[in-house]
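[1] only geometry, no sequence info:
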């Protein structure tokens, strides 16, 4: 079993470039990050162009932690039109293994420091906490 430092794991080489594609080029609606099998890097697990929030939620596993970046689109007032914010979602379900939660918690800062342009961070322990209605 690999030992994890208190600083967590570092981010992989494509994490920032894929984030830039979401942020600047609007190439993706969301990115899901995981920690590599050898526990050495945060890696891009999936990208998606789906605008459906339900599709995003379905891509988060029930019993494992993940980081996600979502270009969240919402409307406050119909007269003002659609707005968007880039969110960092820290998915840490209640029934995830403790070690998995610890590694993700220790690594969050490394990812957040490198992804410039995150408007807000949301912590989710069950699907209701990251539902569209809850976030808006």
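    Here it is on my side, so go on. Quick caveat, the model's predicted, so the values are computed rather than measured.
[2] okay, CA-based contacts and neighbour counts for the rest of this
    Noted.
[3] helix/strand/coil for residue 73?
    strand (DSSP: H, G, I helix; E, B strand; the rest coil).
[4] once you drop chain neighbours, what's closest to it?
    residue 84 (4.2 Å; Cα to Cα, 6 or more residues apart in numbering).
[5] residues near that neighbour, how many?
    Number of residues near residue 84 (other Cα atoms under 10 Å) recorded here: 12.
[6] after the host helix or strand of it comes which helix or strand?
    If you go by DSSP states H and E, residue 84 is part of strand 82-91. Downstream of strand 82-91, the first helix or strand assigned by DSSP H and E is helix 98-114.
[7] what's the angle from that following helix to strand 82-91?
    140 degrees (axes from the mean of the first three to the mean of the last three Cα atoms, to 10 degrees).
[8] distance of the residue lying closest to residue 64 once chain neighbours are set aside relative to residue 39?
    In space, and not counting its chain neighbours, residue 64 is closest to residue 96: 5.0 Å by Cα to Cα, 6+ apart. Computed with Cα to Cα, to the nearest Å, the distance linking residue 96 and residue 39 is 16 Å.
[9] circling back: which strands or helices does the strand holding residue 84 pack on?
    Applying 3 or more Cα pairs under 8 Å, 6 or more residues apart in numbering; DSSP states H and E, we find strand 82-91 packed against strand 66-75, strand 120-124.
[10] how about residues contacting stretch 86-95?
    23, 60, 62-72, 101, 108, 112, 117-126 (Cα atoms under 8 Å, 6 or more residues apart in numbering).
[11] for comparison:
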């Protein structure tokens, strides 16, 4: 069932910016690239929009953000749903990788109406996010707490480190 919710151009632009890595980007452009971002419903529930201020920039890493994964987990609202993109940097036994992970956050404590609207609108945002390899529905902090669950999603037992920290 589709909800009729639209994805704003701003959300699509952020996704495209995160998806396309510019090899010739200067240091300033790299610092402004997003490591993670949250999306929410607009007040009138008709559009999926950027969740104001809920992002991690690459330039924040090592300064205001020490552990990007833990910082990302803390950004999620404890009692409402969100969509998120997380640019995971990880190593397998063979190689280093970076992949975008689409996360549908629907905690048990979220209102039923919110869960229904977000669930029925998920396809709208997923259709706009072409080329996402990893999708993850998370229903509580216990699913997110440690890096093992994300490492499983990214490559199972072949993942040896996530965000520079060993698994």
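    Looks like it came in fine. Keep in mind that what you see is a predicted model, and the values were worked out from it rather than measured.
[12] got a TM-score for the two of them?
    Taking TM-score structural alignment, normalised by the length of structure 1 as the basis, the two superposed chains have a TM-score of 0.88; 129 aligned residues with a Cα RMSD of 1.5 Å.
[13] so the residue nearest to residue 64 of structure 1 makes contact with residue 61?
    No - the criterion here is Cα atoms under 8 Å, and residue 96 of structure 1 misses it with residue 61 at 9.4 Å.
[14] comparing these two, which residue is more hemmed in?
    With neighbours defined as other Cα under 10 Å, residue 96 of structure 1 and residue 61 compare such that residue 96 has more, 16 against 13.
[15] to what extent is residue 48 of structure 1 buried, counted in neighbours?
    For residue 48 of structure 1, using other Cα under 10 Å, the count is 16.
[16] counterpart of it in structure 2?
    Counting by TM-score structural alignment, residue 48 of structure 1 lines up with residue 56 in structure 2.
[17] helix, strand, or coil at that match?
    strand.
[18] ok, it - contacts?
    Counting by Cα under 8 Å, 6+ apart, residue 56 of structure 2 has contacts 34-37, 65, 68, 72.
[19] repeat the analysis, applying 10 Å as the threshold.
    With contact taken as Cα atoms under 10 Å, 6 or more residues apart in numbering, residue 56 of structure 2 is in contact with 32-38, 64-65, 68-69, 71-72, 75, 86-87.
[20] quick check: it vs residue 44 of structure 2, distance?
    Separation of residue 56 of structure 2 from residue 44 of structure 2 (Cα to Cα): 26 Å.
[21] ok, now residue 152 of structure 2?
    Taken as Cα to Cα, the span from residue 152 of structure 2 to residue 44 of structure 2 is 36 Å.
[22] so for these two, which sits in the more crowded spot?
    The neighbour comparison of residue 152 of structure 2 against residue 44 (other Cα under 10 Å) goes to residue 152, with 12 against 6.
[23] could you say which helix or strand contains that one?
    Here residue 152 of structure 2 is assigned to helix 147-155, by DSSP H and E.
[24] that helix: which residues count as buried?
    Buried residues in helix 147-155 of structure 2, counted by 16 or more other Cα atoms under 10 Å: 147-148, 150-151, 154.
[25] thinking again about what came up before, quick one: map the residue nearest to residue 64 of structure 1 onto structure 2.
    Correspondence of residue 96 of structure 1 to structure 2, assessed by TM-score structural alignment: residue 110.
[26] my guess is its match contacts residue 117. True?
    No - judged on Cα atoms under 10 Å, residue 110 of structure 2 makes no contact with residue 117 at a distance of 11.3 Å.
[27] got any residues that touch both of the two?
    residue 81.
[28] for the spatially most central residue of structure 1, what are its contacts?
    Centroid-nearest residue in structure 1, with Cα atoms, centre = their mean: residue 68, separated by 1.2 Å. Residue 68 of structure 1 is in contact with 30-34, 44-47, 56, 59-60, 87-91, 121-122, counting by Cα under 10 Å, 6+ apart.
[29] which residue is the nearest non-sequential neighbour of it?
    That would be residue 32: by Cα to Cα, 6+ apart, it lies 4.4 Å from residue 68 of structure 1.
[30] state the distance from the one you found to residue 6 of structure 1.
    Taking Cα to Cα, one finds residue 32 of structure 1 at 23 Å from residue 6 of structure 1.
[31] show me which of the two is the more surrounded one.
    Ranked by neighbour count (other Cα under 10 Å), residue 32 of structure 1 and residue 6 place residue 32 first, with 22 against 11.
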